[in-house]
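>>> Sequence first, predicted coordinates after that:
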Amino acid sequence: MQYKGVLRKMKTELTSQVQYFMEFEDDFIHMNQLLNREVGITFIGYQCLNCGKDKKIYRQGFCYDCFYDTPRAGDWIMKPELSKAHLDEEDRDLEYEKKVQLQPHIVYLANSSNVKVGVTRKSQVPTRWIDQGAHEAIEIVEVPNRYLAGIAEVALKPHISDKTNWRTMLKNEIEDVNLEEKRDELKQYLPDEVQEYFLASNKETEIEFPVLEYPKKLKSLNLDKKPEYKGKLKGIKGQYLIFEDDTVFNVRSNEGYKVNLEVLVD
């Protein structure tokens, strides 16, 4: 079977085990069904997710020009505390920024490689946790806009990490942590304007990933350096494909790359 299209982050569904789906323009692949099968990936070009042109991808699936132009790559995306739509102030496109920023947001704790704090739109729970490879997560604050979530995250950063060690996550070198206790411990550091939104009674969400075998020595596949690769798929975690030879491929980091994906006959 052969598929052709532009890579975008895989769609997910949380069931007893996470279900992964790769969507191309004319094709749809249930990735869980490819486990233990030989898969080939061939890089054939670029397609910017904003302008659609065959231009080298710079960051987040966008070419250089679009990355610095589209509101989908504004600084407030990575730094929610810079959000200004609640003040009616524009960054790149106020209509878009209001649509995204002025909706319920969650501040959460997720345990992927260690417990970290993060921010996401309420509509992206539990998708955001799955994308980060978290095996457990919990909401700690629900606020009406992105700015409040951002200042809450900034206040918590001195007391807890906001980063995931992707290598540790993929090796599954994890330990369970009581996130309810951690949530209660961190409450004292939340800003006053966020305290009323604290979620005192939420329970942890546990997530199981479709992995048959975890890698021991990671080798990251870079399509610019190695445009052709074949290997047996042994797992999917976060937005990574994990292969038998310890090669890992971050689908999200390769958004905007046009590929041929071939499922080889046994």
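Structure's in. What do you need?

>>> alpha carbons only for contacts and neighbour counts from here, please
Noted.

>>> which residues of the stretch 101-250 of the chain fall in strands?
Here the stretch 101-250 of the chain has its strands, by DSSP state E, counting those that start in this stretch, at 105-111, 115-121, 136-143, 205-206, 219-220, 228-237, 240-243, 247-250.

>>> Any chance you could list what contacts the fourth one?
For strand 205-206, the external contacting residues (C-alpha atoms under 8 Å, 6 or more residues apart in numbering) are H135, E136, A137, I138.

>>> I'd like to know how far the third one sits from N32.
Using C-alpha to C-alpha, to the nearest Å, we find A137 at a distance of 23 Å from N32.

>>> Pick out whichever of the two has more residues nearby.
Of the pair A137 and N32, A137 is the one with more neighbours under other C-alpha atoms under 10 Å, namely 27 against 19.

>>> Comparison target, given below:
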Amino acid sequence: MVYSGVLTKMQTEFSEPIQYYLVFKNDFIHVNQLLNKTISIKLIGHQCLSCGLDRPIYRQGFCKSCFFDKPVAGDWIMRPELSTAHLDQEDRDLEYEKRVQLQPHIVYLANSSNVKVGVTRKTQVPTRWIDQGAHEALEIVEVPNRYLAGITEVALKDYVADKTNWRTMLKNDIKDEDLLEWKQKLKAYIPEEAQPYFIENNTETHINFPVEQYPTKLKSLNLTKTPEYSGKLVGIKGQYLIFEDQTVFNIRANEGKVVELDV
């Protein structure tokens, strides 16, 4: 069966294992059901996730114009410490920024390739951890706005990583960590403004991904360079499709591309 549509990050359902869905305008695919089946992917165009025009995708699914103009791509998205809505200061659109920034945010530890610190809106737990391919995660603080979460992350990255090594994550070359122990180690380094929001009593969340075969050598599929590809799906982890020939395809990194899927 042939499906076509604009790629956006896979939607997920927290279960054993994680359930994945590719959602298009008029249809959706339950990706778990495609395991051990051959999938063909063909690039047929582009569609900016903001303006909807057929323009080359610059970053995060946006064309260059929207990436530099639209509030959904403001610098504070990737660097939450730059948030200013709590000061009533506008970056690109104060109404939008207040709506997103002035809500509960979580600073967390996740183990996907190594222990890392990260920030997400409370409503995105555990989705954010799933998207990163973390097999265990733990909340550290819950703060009322994005700025406090951002300065906490900045302070903690002096003592723990803030990036995931995607190759290590996909190879599953990782070890279990005691995140509760890490949380206690890092407590002293939380900024004074965020100390009252430290979460004293909680437990790790464990995540199981639908992967039947992990790759040992990775080949990343770039649709711009290779607009057509076909392979047997053997796993899904984070926002990656893993194929039997050790090709991996990052759905999130290809948002805004219009594809045709033959499954």
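Yes, it's here. Nothing here was measured: the structure is a model prediction, and the numbers come from that model.

>>> I'd like the strands of the stretch 101-250 of the first structure written out as JSON lines, with distance to F21 of the first structure added.
Shown next, in JSON lines, are those (distance: least, C-alpha to C-alpha, whole Å):
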{"stretch": "strand 105-111", "distance to F21 of the first structure": "23"}
{"stretch": "strand 115-121", "distance to F21 of the first structure": "21"}
{"stretch": "strand 136-143", "distance to F21 of the first structure": "21"}
{"stretch": "strand 205-206", "distance to F21 of the first structure": "20"}
{"stretch": "strand 219-220", "distance to F21 of the first structure": "21"}
{"stretch": "strand 228-237", "distance to F21 of the first structure": "11"}
{"stretch": "strand 240-243", "distance to F21 of the first structure": "12"}
{"stretch": "strand 247-250", "distance to F21 of the first structure": "14"}
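
>>> among the ones you listed, which is nearest N50 of the first structure?
The minimum distance between N50 of the first structure and the strands of the stretch 101-250 of the first structure falls on strand 247-250, with 20.2 Å, by C-alpha to C-alpha.

>>> coming back round to it: so which of the strands of the stretch 101-250 of the first structure comes closest to I160 of the first structure?
Nearest to I160 of the first structure among those is strand 115-121 (6.2 Å), distances taken as C-alpha to C-alpha.

>>> The closest one vs the second structure, mean deviation?
With the two structures superposed, strand 115-121 of the first structure lies on average 0.1 Å from its match in the second structure, counting by mean C-alpha distance after the TM-score superposition for the first structure.

>>> What is the corresponding segment of the second structure for that strand?
On the basis of TM-score structural alignment, strand 115-121 of the first structure is assigned to residues 115-121 in the second structure.

>>> And for stretch 193-212 of the first structure?
Residue span in the second structure matched to stretch 193-212 of the first structure, by TM-score structural alignment: 193-212.

>>> Off-centre distance for the matching stretch?
Its chain's average C-alpha position is 16 Å from that of stretch 193-212 of the second structure, according to C-alpha atoms, centre = their mean, to the nearest Å.

>>> buried ones in that stretch?
A194, Q195, Y197, F198, H206, I207, N208, F209, P210, V211 (16 or more other C-alpha atoms under 10 Å).

>>> ok, residues contacting the helix ranked longest in the first structure?
Longest helix in the first structure by number of residues (criterion: DSSP state H): helix 146-156. Here helix 146-156 of the first structure makes contact (C-alpha under 8 Å, 6+ apart) with 79-84, 86, 101-107, 117-119, 121, 141-143, 186, 189-191, 193-194.

>>> Let's have the buried residues of stretch 193-212 of the second structure in CSV, adding distance to E16 of the second structure.
As requested, these are exported to CSV (distance: C-alpha to C-alpha, whole Å):
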residue, distance to E16 of the second structure
A194, 34
Q195, 34
Y197, 31
F198, 29
H206, 10
I207, 8
N208, 6
F209, 8
P210, 8
V211, 12
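
>>> Max pairwise distance over these: which two?
For those, and using C-alpha to C-alpha, no pair is farther apart than Q195 and V211, which are 38.6 Å apart.

>>> if we can go back for a sec, what is the nearest of the buried residues of stretch 193-212 of the second structure to K225 of the second structure?
Closest to K225 of the second structure, out of all of these and judged by C-alpha to C-alpha, is V211, at 26.4 Å.

>>> Please report how far the closest one lies from K217 of the second structure.
V211 of the second structure is 16 Å from K217 of the second structure, by C-alpha to C-alpha.

>>> Could you do Q60 of the second structure as well?
Taking C-alpha to C-alpha, one finds Q60 of the second structure at 26 Å from K217 of the second structure.
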